[in-house]
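Trainee: sequence plus the predicted model coming up.
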Amino acid sequence: MENMFCFQCEQTAGSVACRGKAGVCGKKENTANLQDALTSALISLACVAKENAMNVTEQTHRIILEGLFTTVTNVSFDDAAISRQIEITKNETEKLNRNKSDYKAYEMENIWQANEDIRSLKSLILFGLRGMAAYAYHAFLLGYKNKEVSDFFYQGLYAISQDWSMEKLLPVVLETGKVNLKCMELLDKANTETYGNPVPTTVPLTVEKGPFIVVTGHDLYDLYLLLEQTKDKGINIYTHGEMLPAHAYPKLKEYPHLKGNFGTAWQNQQKEFDHIPAPVLFTTNCLMPVKDSYRDRVFTTEVVAYPEMVHIDDERDYTPVIEKALELGGYKEDTVFTGINGGKTVMTGFGHNTVLSVADKVIDAVKKGDIRHFLLVGGCDGAKPGRNYYTDFVKKSPQDTIILTLACGKFRFNDLDLGTVAGLPRIMDMGQCNDAYSAIRVAIALAEAFKCGVNELPLTLVLSWYEQKAVCILLTLLSLGIKNIYLGPTLPAFVSPNVLNYLVENFNISPISTPEEDLKKILG
């Protein structure tokens, strides 16, 4: 294709698609086309793997995960890195094809130029697979694998390559969500068995004087290794964005130099990192085009890449990051920062283990009428106008409601002091986006306790989406039959009118309107 075509994220141009020379996310036309070429290579690899299943190895699986993860929004802006991944994928395809069967390289135009309903369903599968690959990759690095999850990446990519009808593709869409639940369960097991069950933790937003490093993204393994390598070096570590929940894991809490959280959600980094006197380590999909004011202090690792930035390879030697922290020196005095609403601390650590440990208290409060409703307000944050809805929604929620939240969307309101209800904090941060698994666990447990279906619970999901991990979580919720979800700030551009009609008729998905109107509908 001569020009880029991309509509995989919420901020896509005109809520239709990014075309021309650059996308709204900042990636250039050539980068977008290389990501399409990588996706094509991955689909070809999956097709060959289906015919040569006996030859598939762990290396094949890692290539699939890394390739899909590389194409998630805000992961890689580096054409050279993407080109290397394409070559690795093509070489693996040739290596796998030992019987030399004739296969035709897949072309992405087959999706983008297809009938809009077929394009919509195949996009849901592809974007869901991209999001799920990120979760599977994090678990993979900790040594956790699941054959059903691994196998489905090949099945899903193969389905995209086929000339199937809507009726045949729709079950694959829902299966993507079903398998993603197993993937999130796998990552939850990997994280909790490695670092312990999260516990409620108050996290300061003040940065202490002296050298420090900011770690952003999602990968707890990178943070753990950095904490190990910075012991006794006089360098403090601060989380940013989706790394905030790390403070709640017992094994990570053991490091006294894990001090607090710097900044808010990913889309504010160009302002928050402006002239920051410390290096920033990017571990996953939260990288924005880098400004000159902090270009010399950005480091990437894993599949994250940006031209001319120092990349920490698989050996995970963070010496360049450590040296940069010592060189820059940090702030001269303790520096007080606040959240978006002026709060000086935030809380995290309300995973399923914590919430279910007080399930009796919660159930009793609901039966007494002290807790009227649970509102899961969370998901991806973003820069597009309209996201203040979530702040206002939480502020206007009645005192007898509890706000469950997760992912970076919580930074819109997680520093608010909403007090308590029935002895429980009204805002409970359940963790990263993948910790939607915790919310699902809690919902299922409450449904069992009240002897009802999940859709009959006093629980409503009000979700914000931005990128592909939010897509796979939405598919998971749909695969579980969860209805009455409010979605915003806009509906996905890749969902065609007919597919949207199916989702509305079968799952009663609603676009958000105003906080007042939606609260009235939810609470009656």
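Mentor: Cool, got the structure.

Trainee: only C-alpha atoms from now on, for both contacts and neighbour counts.
Mentor: Noted.

Trainee: what about residue 440, which SS state?
Mentor: Using DSSP: H, G, I helix; E, B strand; the rest coil as the criterion, the local structure at residue 440 reads helix.

Trainee: look up how far residue 410 lies from it.
Mentor: According to Cα to Cα, to the nearest Å, residue 440 stands 18 Å off from residue 410.

Trainee: between those two, which one's more packed in?
Mentor: residue 410 (29 against 18; other Cα atoms under 10 Å).

Trainee: A further structure is provided below for comparison with the first:
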Amino acid sequence: MYCVQCEQSNKGGCAVKVGSCGKTAPVADMQDVLLRIMQGVSAYASLAAQKGARDAEVDAFTPHAWFTTLTNVNFDADRFTALIAQALDMRAKAKACAVAAGADLSDLPEPATWNPGTTASELAAAAPFAAIQRFMDRDGPSIVGLRNLVLYGLKGTAAYAEHARVLGHEEAAVSAEFHRIAAFLATDPTDVSALLAQSLAIGALNLKVMELLDAANTTRFGHPEVTMVRMTPVQGKAILVSGHDMGDLEVILRQTAGLGINVYTHGELLPANAYPGLKRYSHLVGNYGGAWQDQQRDFDAFPGAIIMTSNCLINPEIKSYADRLFTTGPVGWGGIPHLTGHDFRPAIARALELEGFTQDAPEQRIPAGFARNTVMGVADTLLDLIGKGEVKNLFLIGGCDGARPGRNYFHDLALATPKDSLVLTLGCGKFRFNREDMGDIQGIPRVLDMGQCNDAFSAIQVAVAVAGALGCGVNDLPLHYAISWFEQKATAVLLTMLHLGIKKIHLGPTLPQFLTPEVLGVLVDEFDIRPTGDVADDLARMLKAA
């Protein structure tokens, strides 16, 4: 096991025995094997795509397989054994597609022909050939770090692509570009310029994928509306839905209609409460709890059934809720019931067995739903406020939150921003400050919750539109970025921001561990990425730049 893919890896270092997330070495090794095979799948699929051919089943399996390897998603060794077997089948299908299309297969990378076996013992023996540090001695830490930047960027992009795919939105051109970059990675490249170029290509691809996801969400559920979301429970039996999958949430709402069960969102699903297509279910009563890293406390106190729909699962074995927890989609934990086929009856039955909340808690609500359509609906007002100097600065504060010390930085920065500024927020980093009363400017709340990390497309579109209306570039706006980095989705979003040429991003509380100081130096020099530091110093630098 050699895991550096997220900020919680052994408290910021490298996990070699067990991850801080609870991932075991055998599971980590199987994830490496799966990803190595998937690069081989893409090697064939990319050759086929160059000839205008594709296999829809291969394209559908690809983002799902990559997604299962993200931080806090799938910890189930048996599921990975099955996924590896499927991946080998998909590689054969992709090869057949390439052969049928007349592709030249004379120069294939190792992952296209590598056979790791299928049994647990065979996979354990094969794991060193898939380990990300395999070429550390040959190529050096900077090259391996850059390859990991590509690898983790692809992981994050795959997660967003899978969110869009399960809602019926996918494009052959997106799949082809994903395969192209993954096939490039399969060659174990060593050229620094090429690796940096492909990292930015992932940023461009991820922008398109986030656009697909935005279209998937808004087509199915409508554009988010400004909504006062209840954050405290009400009396009655209850189901808590966590993760990112609004399609699963919709099915759960349909299957629980009329059963006397209240449905709550948790963590990343908080923005779902602002979508008209979901708000129409009266038994979607609000959000319970905070960010993902608080789930053990939140789940332990929740007196109903709990369903994890995508990612951010934490070890449930040390708490009392394992017997009322269910997983679905890419999520898995050995011994926890996994629901398939959108059949949530076992979780619903468990909710009906449990007592639920015995009384209403004092009502507390927070505003949500300030996505692109909402913000652009008041664009004239916002531009007028900027023109008059009543809004002097905009701050984008948020990203993937975590449990390590230093993350109060984002809370303290939000509260320290001048009262003539607006704070746009995305991701579960907003839970650091979204219950604080920061007032408003001419009726516009100073904190505008634009959704989750997958809603970064909205923030980008708003920034581009405001810059266009003011006749300047995005980097010339009085818009400052303080982004909390955590895992692979954040890596993909960061690469998108770099692809767009956005500079002076304050990133923290630590910079990605898989990049060496030399590689970070290149990114800092080219994009002026700035590690978060002292709140007062950083804020002064931001305001001076404005």
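Mentor: Right, received. Where do you want to start? Fair warning: this is a prediction, and the values are worked out from it, not measured in the lab.

Trainee: can you pull the buried residues of stretch 45-58 of the second structure?
Mentor: Within stretch 45-58 of the second structure, the residues that qualify as buried by neighbour count (16 or more other Cα atoms under 10 Å) are 45-49, 51, 53-55, 58.

Trainee: so what secondary structure elements neighbour whichever strand or helix holds residue 81 of the second structure?
Mentor: Counting by DSSP states H and E, the secondary-structure element that holds residue 81 of the second structure is helix 77-100. In this structure, helix 77-100 of the second structure makes packing contacts with helix 25-50, helix 56-67, judged by 3 or more Cα pairs under 8 Å, 6 or more residues apart in numbering; DSSP states H and E.

Trainee: looking at those helices, which is closest to residue 318 of the second structure?
Mentor: Across those, residue 318 of the second structure has its closest neighbour in helix 25-50 (19.1 Å, Cα to Cα).

Trainee: how about that closest one: buried residues?
Mentor: Of the residues in helix 25-50 of the second structure, those buried under the neighbour-count criterion (16+ other Cα under 10 Å) are 25-49.

Trainee: okay, now residue 449 of the first structure: neighbour count?
Mentor: Neighbour count of residue 449 of the first structure, defined by other Cα under 10 Å: 12.

Trainee: can you tell me, leaving aside adjacent residues, what's nearest to the alignment partner in the second structure of it?
Mentor: With TM-score structural alignment as the criterion, the equivalent of residue 449 of the first structure in the second structure is residue 469. Of all residues beyond its chain neighbours, the one nearest residue 469 of the second structure is residue 383 (8.0 Å), with distances taken as Cα to Cα, 6 or more residues apart in numbering.

Trainee: map that neighbour onto the first structure.
Mentor: Under the alignment (TM-score structural alignment), residue 383 of the second structure pairs with residue 363 in the first structure.

Trainee: likewise residue 211 of the second structure?
Mentor: For residue 211 of the second structure, the aligned position in the first structure is occupied by residue 185, per TM-score structural alignment.

Trainee: go on, residue 456 of the second structure?
Mentor: With TM-score structural alignment as the criterion, residue 456 of the second structure matches residue 436.

Trainee: please apply the same query to residue 25 of the second structure.
Mentor: The pairwise alignment with the first structure assigns residue 25 of the second structure to residue 29, based on TM-score structural alignment.

Trainee: for its match, give its distance to residue 79 of the first structure.
Mentor: In this view, residue 29 of the first structure and residue 79 of the first structure are 10 Å apart by Cα to Cα.

Trainee: again with residue 379 of the first structure
Mentor: The gap separating residue 379 of the first structure from residue 79 of the first structure is 29 Å, by Cα to Cα.

Trainee: now swap in residue 281 of the first structure and tell me
Mentor: From residue 281 of the first structure over to residue 79 of the first structure the distance is 20 Å, taken as Cα to Cα.

Trainee: compare neighbour counts for these two and give me the winner.
Mentor: More neighbours sit around residue 281 than around the other of residue 281 of the first structure and residue 79, counting by other Cα under 10 Å; the figures are 26 against 20.

Trainee: go ahead and confirm that one touches residue 302.
Mentor: No - counting by Cα atoms under 8 Å, residue 302 is not a contact partner of residue 281 of the first structure; they are 10.8 Å apart.

Trainee: give me the three-state assignment for the equivalent of residue 414 of the first structure over in the second structure.
Mentor: Matched to the second structure by TM-score structural alignment, residue 414 of the first structure sits across from residue 434. Three-state assignment for residue 434 of the second structure (three-state DSSP): coil.

Trainee: my guess is residue 434 of the second structure contacts residue 448. True?
Mentor: No - taking Cα under 8 Å as the definition, residue 434 of the second structure is not a contact partner of residue 448, at 9.2 Å.

Trainee: what about residue 16 of the second structure, how many residues close to it?
Mentor: 15.

Trainee: you'd agree it is up against residue 27?
Mentor: No - judged on Cα under 8 Å, residue 16 of the second structure makes no contact with residue 27 at a distance of 11.8 Å.

Trainee: nearest spatial neighbour of the residue nearest the centre of the second structure, skipping sequence neighbours?
Mentor: Geometric centre of the second structure, nearest residue: residue 489, 3.7 Å, by Cα atoms, centre = their mean. The spatially closest residue to residue 489 of the second structure, leaving aside those adjacent along the chain, is residue 156, at 3.9 Å (Cα to Cα, 6+ apart).

Trainee: what's around the one you found, how many residues?
Mentor: Neighbour count of residue 156 of the second structure, defined by other Cα under 10 Å: 25.

Trainee: pull out the buried positions in the longest helix along the first structure.
Mentor: Secondary structure of the first structure per DSSP state H: the longest helix is helix 166-195. If you call a residue buried by 16+ other Cα under 10 Å, then helix 166-195 of the first structure has these buried ones: 166, 169-170, 172-191, 194-195.

Trainee: contact partners for the closest residue to residue 203 of the second structure other than its chain neighbours?
Mentor: Nearest non-adjacent residue to residue 203 of the second structure, counting by Cα to Cα, 6+ apart: residue 496, 3.6 Å away. If a contact means Cα atoms under 8 Å, 6 or more residues apart in numbering, then residue 496 of the second structure has 200, 202-204, 206-207 as its contacts.
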